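*Asks:* Below are the sequence and a predicted model; questions follow.
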Amino acid sequence: MRLIIRKTVYLQKTVMPMYIHEHKEWPSFSWDKELVGEKLNKVNKAVGYLMGRLSVIGFNDKMSAVVESISHDIIASSEIEGVELNNEQVRSSVARKLGVQLPNPTESSRYIDGVVEMALDATVNFNSPLTHERLFGWHNCLFPTGWSGPTKIDVARYRSGDMKVISGMFGREKVHYVAPAPERIDEEMNRFLDWFNSDAHNGYVKSAIA
């Protein structure tokens, strides 16, 4: 006598994630203007206080503060991408490019000099229009050799392949984000640059949306 065991298989409906660029109202954003307005008032008050403090210190001290601020932004931004930069090399590179004398400056790497050059153009020349060519210039500063470690990359142009943000072990990867398809990039970037260069919003609001 054969014993037959029947297995009942329950199929669970798979819910596919929707990424922000797939939303039907993309790229229109909305927010609570009253709540944001309250936050902006606090930010503007803090900025006014900071500008007041900076106005009473000497030029050298002011430039030293600028070096520290930009250096901190560069280091923190790189940490978000999982890249740890040498603090002293970044400070020395920023100071050298701004003409600020530091005691015992440190020789910086070519990569750090590229990151600093990009960051200074973005901050010092913040009033200049953002263009495709400017973005490509920043990209070239980051990857002057055309390589990122052992990986060959497309320098100074938009990607031609798919892009995903993935974590986890091989075979057990978790997909956190899927970027727009490469054929959409030109249209999306044109739309983004037109919006970014417009006077549509307060600068702080614009940075949050971007």
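*Replies:* Now that the structure is in, tell me what you want to look at.
*Asks:* C-alpha from now on. contacts and neighbour counts both.
*Replies:* Will do.
*Asks:* How many residues are close by R159?
*Replies:* 14 (other Cα atoms under 10 Å).
*Asks:* right, and it touches R184 too?
*Replies:* No: R159 is beyond contact range of R184, at 10.7 Å (criterion: Cα atoms under 8 Å).
*Asks:* How is L135 assigned, secondary-structure-wise?
*Replies:* At L135, secondary structure determined by DSSP: H, G, I helix; E, B strand; the rest coil is helix.
*Asks:* and it, what is it in contact with?
*Replies:* A156 (Cα atoms under 8 Å, 6 or more residues apart in numbering).
*Asks:* Presented hereafter is structure B, for comparison with structure A:
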Amino acid sequence: MTWNWERLDWPDFTHESKALQALEERFLVQSGELVGIQRHIGADDQDVLRIELISDEAVKTSEIEGEILDRDSVQSSLRHQFGLGSTSLRVKAAERGIAEMMADLYHNFAQPLDDATMFAWHRMVLSGDRTVRVVGGYRRHAEAMQVVSGPDYRRKIHFEAPPSSRLRAEMKRFNAWFNATAPGGKRPLAALTRTGIAHLYFESIHPFEDGNGRIGRALAEKALAQSLDRPSLIALAWTIERKRKGYYAALERNNKELEITAWLSYFAETILEAQRNTIRRMDFFLAKAKFYERFRGKLNARQDKVVARLFAAGTDAFEGGLSAENYISITKTSRATATRDLHDLAEKGALTRTGELRHTRYFLNLRQWG
């Protein structure tokens, strides 16, 4: 098996620019849509939205690697990082570390890339980890760095990275490439093209003992932010996590050759989907703010609790809608009271109603207030 880094022309990746032209244009259009939506959100609400989006990215980029974090703890740490209050919870090292990395990425996206930045991120990502030999530095072990699956007697090698002895030179070259291809660099590349190459290039080197996926996705976010000249807030990890198998399969399909048009097309489509997801979530957030502005003080405690639960479900909401049984379960009230409350919510225009009798379902009415 020959890996991409073993080829004589490594790391000279090639691709067909025309295959990405329409995707690059769509990225710029959708970026404009995101800016337009943000302009309609007040300063205080923008702080809340920023914390929600960044915390979801922090949680999801860790979940992709099989690490489940507490979202409330991550948000608490982020609010502290952004100067929006002290940490109100006892935040564990893992939650605090990923929040610190995401805040650093947000504030310092425009800075050139260097070893010091990635070493700092690595210390943050692996904060509290006692199993990794080198934290805050590139791996140094002599054994091969492999991505494998299956039992020992039938192990499948998905990828093998360059040996540790090559890392100093490989990462010096990677950092130089990343900085040269940035806007204003010596060899600037289009946003999606540069981001896709950066992610695959970094993952092919796999310079750390652990944390390569999270740092590689942070580099993708940094590349996008530099192209936009502002923090992207794009739900990249949130989108990848939903199709994690496809993401790993795409990486594996493209770790042997240096012609990577297929990979760049895949990753560009993923970024565009992430943008669309962010647009949907910003629209939802804006509609939520307007909804509460309209109905503040007009709902009883039970209704407030159910509405809050519906909003907490996010853009996915309750699958199939809210039923009277759901309402009873959430509020612990009687069927007669639940029926009366739901009828009142529909009459006020807070919820829309579909179906009849036991098939009756209710949905948040966001069109009128969004």
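*Replies:* In hand now; what should we look at? As the structure is a computational prediction, the values presented were derived from the model and not from experiment.
*Asks:* TM-score, when you put one on top of the other?
*Replies:* Overlay of the two chains. TM-score (TM-score structural alignment, normalised by the length of the first structure): 0.82; 190 aligned residues with a Cα RMSD of 2.1 Å.
*Asks:* so how many other residues sit close to R133 of the second structure?
*Replies:* 13.
*Asks:* gap between the counterpart of it in the first structure and L130 of the first structure?
*Replies:* Mapped onto the first structure by TM-score structural alignment, R133 of the second structure lines up with I153. Using Cα to Cα, to the nearest Å, I153 of the first structure is found at 23 Å from L130 of the first structure.
*Asks:* Check P27 of the first structure too.
*Replies:* Where L130 of the first structure is concerned, P27 of the first structure sits at a distance of 19 Å (Cα to Cα).
*Asks:* Quick check: nearest residue in space to P180 of the first structure, chain neighbours excluded?
*Replies:* Distances taken as Cα to Cα, 6 or more residues apart in numbering place H21 nearest to P180 of the first structure, at 6.9 Å, with adjacent residues excluded.
*Asks:* And that neighbour, how far from R184 of the first structure?
*Replies:* 11 Å.
*Asks:* Compare these two and say which is more crowded by neighbours.
*Replies:* Neighbour tally, H21 of the first structure and R184, criterion other Cα under 10 Å: the higher count belongs to H21, 13 against 10.
*Asks:* any idea where the strands of the first structure begin and end?
*Replies:* According to DSSP state E, the first structure carries its strands in the segments 147-148, 151-152, 164-167, 174-178.
*Asks:* once aligned to the second structure, how far is the last one on average?
*Replies:* Following the fit onto the second structure, the mean deviation recorded for strand 174-178 of the first structure is 1.0 Å by mean Cα distance after the TM-score superposition for the first structure.
*Asks:* counterpart of that strand in the second structure, which residues?
*Replies:* Strand 174-178 of the first structure maps onto residues 156-160 of the second structure, going by TM-score structural alignment.
*Asks:* list the buried ones in that stretch?
*Replies:* Of the residues in stretch 156-160 of the second structure, F159, E160 count as buried by neighbour count, 16 or more other Cα atoms under 10 Å.
*Asks:* Contacts for it next, please.
*Replies:* W3, A144, M145, Q146, V147, V148, S149, G150, E252, N255.
*Asks:* follow-up on the earlier one: please tell me I have it right and the match of R133 of the second structure contacts L142.
*Replies:* No: contact criterion Cα under 8 Å: I153 of the first structure and L142 do not qualify, at 11.3 Å.
*Asks:* Just send the strands of the first structure back as a markdown table, with distance to S55 of the first structure too.
*Replies:* Output for those, formatted as a markdown table (distance: least, Cα to Cα, whole Å):
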| stretch | distance to S55 of the first structure |
| --- | --- |
| strand 147-148 | 42 |
| strand 151-152 | 47 |
| strand 164-167 | 44 |
| strand 174-178 | 44 |
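*Asks:* Give me the aligned partner of G114 of the first structure over in the second structure.
*Replies:* Aligned partner of G114 of the first structure by TM-score structural alignment: G97.
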